[in-house]
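Peer 1: Coordinates only, no sequence provided:
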């Protein structure tokens, strides 16, 4: 007798049952908190649009946030050794943490005092990362002949490399907009995804909830 296949069917295996329970818990969280998810998604979307409209401002804000994170991380590392129990850390390890903190503070001060150089270095890092990702994608399509969507992956890798080359060609102008555009694009994608999830959670009815509860009891019985 063939058992009907469903997304939530465990087939008597504990791993599948645990995965199904996790799936049901996720659906319940989305249904219960869809208003918060929608609110955060809308904020992400509008923030991303603002970043795309003013990418130079978003780039500068991102740079200041990065400098702030490095600075306060350095302060915490430099001061943490003073409040830790001396017996729990060796002298060498304490000195390493302290010097790391001092180095982070110095680096943050240098980055703050040389914003143009900092943006140039960060933009070059982005271009190098993009070039590496694109090269890996194109190399994977050449070695994995049975790879699904091989042509699309090759095209994506080529476009990523072209993007990195464009960033390098349009330096120093690109240093003022690259990071802001990337942040804006990611925020729009994140916001759109959350909005879609929120409307999905809102569309779930009480009957769907009751069905999910029945599946949960069934899966918990399989795990016991």
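Peer 2: Noted; the coordinates are in hand. Since we're looking at a predicted model, the values are computed, not measured.

Peer 1: from here on, contacts and neighbour counts on C-alpha atoms
Peer 2: Noted.

Peer 1: where do the helices sit along this structure?
Peer 2: 14-32, 34-53, 55-83, 91-113, 115-143, 150-169, 178-203, 206-223 (DSSP state H).

Peer 1: quick one: the first one to helix 206-223, angle?
Peer 2: Helix 14-32 runs at 150 degrees relative to helix 206-223, counting by axes from the mean of the first three to the mean of the last three Cα atoms, to 10 degrees.

Peer 1: which helices and strands does helix 14-32 pack with?
Peer 2: Contacts defined by 3 or more Cα pairs under 8 Å, 6 or more residues apart in numbering; DSSP states H and E place helix 14-32 against helix 178-203, helix 206-223.

Peer 1: and if you look at the fourth one?
Peer 2: Under the contact criterion of 3+ Cα pairs under 8 Å, 6+ apart, helix 91-113 touches helix 55-83.

Peer 1: Flag every buried residue along the helix it packs on.
Peer 2: Going by neighbour count (16 or more other Cα atoms under 10 Å), the buried part of helix 55-83 is 55-60, 63-64, 67-68, 70-71, 73-78, 81.

Peer 1: Please tell me how far it is from the chain's geometric centre.
Peer 2: A distance of 19 Å separates the centroid of the chain from that of helix 55-83, by Cα atoms, centre = their mean, to the nearest Å.

Peer 1: ok, second structure coming up, stack it against the first:
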């Protein structure tokens, strides 16, 4: 028997009843984000090592999966992809600074590609409200990608940690905002 999805009133009540825990989570995330931003090299290496562990474990599971489904047409593809992921995880773990450099290069390329695509989209939707915000977001992504790319290999020292820190910090602020809004609406 399936449970019905909770409605918005149920979700709102749950958040209002637990607003203090949302606030605590938000504060912890803000503090964690500040630590990541304050120590960008350590954060970058930590992110790289986490990715190495995910590649390694994921690769092992994919190899196991390949052998469990050996009759399937994707056996060889699963096996090769799993082996590459395991090897990649080991290589990154053994030399995390090289892994950090490679990941920073990928992030710069993603930012550049995202910036270009957002700018193209912005000019395609130009007569509509909000197109300027899409263009601004595209320009920021493009500039960030170019700056990271131009600063390589130096940006490998700070880029991943800074991006991870900003992400955690912003998540924290969002939980704080939810908590304070829930608290205010509970009092009303």
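Peer 2: Arrived safely, thanks for sending. Model, not experiment: these values are computed from the prediction.

Peer 1: Kindly provide the TM-score of these chains.
Peer 2: Between these two chains, after superposing, the TM-score reads 0.85 (TM-score structural alignment, normalised by the length of structure 2); 185 aligned residues with a Cα RMSD of 2.5 Å.

Peer 1: Turn the helices and strands packed on helix 14-32 of structure 1 into TSV, including distance to residue 35 of structure 1.
Peer 2: Converted to TSV, the helices and strands packed on helix 14-32 of structure 1 look like this (distance: least, Cα to Cα, whole Å):
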stretch	distance to residue 35 of structure 1
helix 178-203	7
helix 206-223	17
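
Peer 1: Figure out which of the ones you listed is closest to residue 155 of structure 1.
Peer 2: helix 178-203 (19.8 Å; Cα to Cα).

Peer 1: tell me the average deviation of the closest one from structure 2 after fitting.
Peer 2: Once fitted to structure 2, helix 178-203 of structure 1 is off its aligned match by 1.0 Å on average (mean Cα distance after the TM-score superposition for structure 1).

Peer 1: and what of stretch 125-136 of structure 1?
Peer 2: Mean deviation of stretch 125-136 of structure 1 from its aligned counterpart in structure 2 after superposition (mean Cα distance after the TM-score superposition for structure 1): 1.2 Å.

Peer 1: And for stretch 65-76 of structure 1?
Peer 2: Mean for stretch 65-76 of structure 1 is 1.0 Å (mean Cα distance after the TM-score superposition for structure 1).

Peer 1: What span of structure 2 is that stretch aligned with?
Peer 2: Counting by TM-score structural alignment, stretch 65-76 of structure 1 lines up with residues 50-61 of structure 2.

Peer 1: Now check structure 2 for the residue matching residue 145 of structure 1.
Peer 2: Checking TM-score structural alignment: residue 145 of structure 1 goes with residue 126.

Peer 1: do residue 157 of structure 1 as well
Peer 2: Match for residue 157 of structure 1 (TM-score structural alignment): residue 138.

Peer 1: Tell me how many other residues surround its match.
Peer 2: Using other Cα atoms under 10 Å, residue 138 of structure 2 is surrounded by 24 other residues.

Peer 1: what's near enough to touch the closest residue to it other than its chain neighbours?
Peer 2: Sequence neighbours aside, residue 115 is the residue nearest to residue 138 of structure 2 in space, at 3.9 Å (criterion: Cα to Cα, 6 or more residues apart in numbering). By Cα atoms under 8 Å, 6 or more residues apart in numbering, the contact set of residue 115 of structure 2 is 137, 138, 139, 140, 141, 142, 143.

Peer 1: Show me the subset of these that structure 1 keeps too.
Peer 2: Of the contacts of residue 115 of structure 2, the ones still in contact in structure 1 (both residues aligned by TM-score structural alignment, their matches' Cα atoms under 8 Å) are 137, 138, 139, 140, 141, 142.

Peer 1: The first one contacts residue 118, correct?
Peer 2: Right, the one you point to is residue 137 of structure 2. Yes. Counting by Cα atoms under 8 Å, residue 137 of structure 2 touches residue 118, with 7.1 Å between them.
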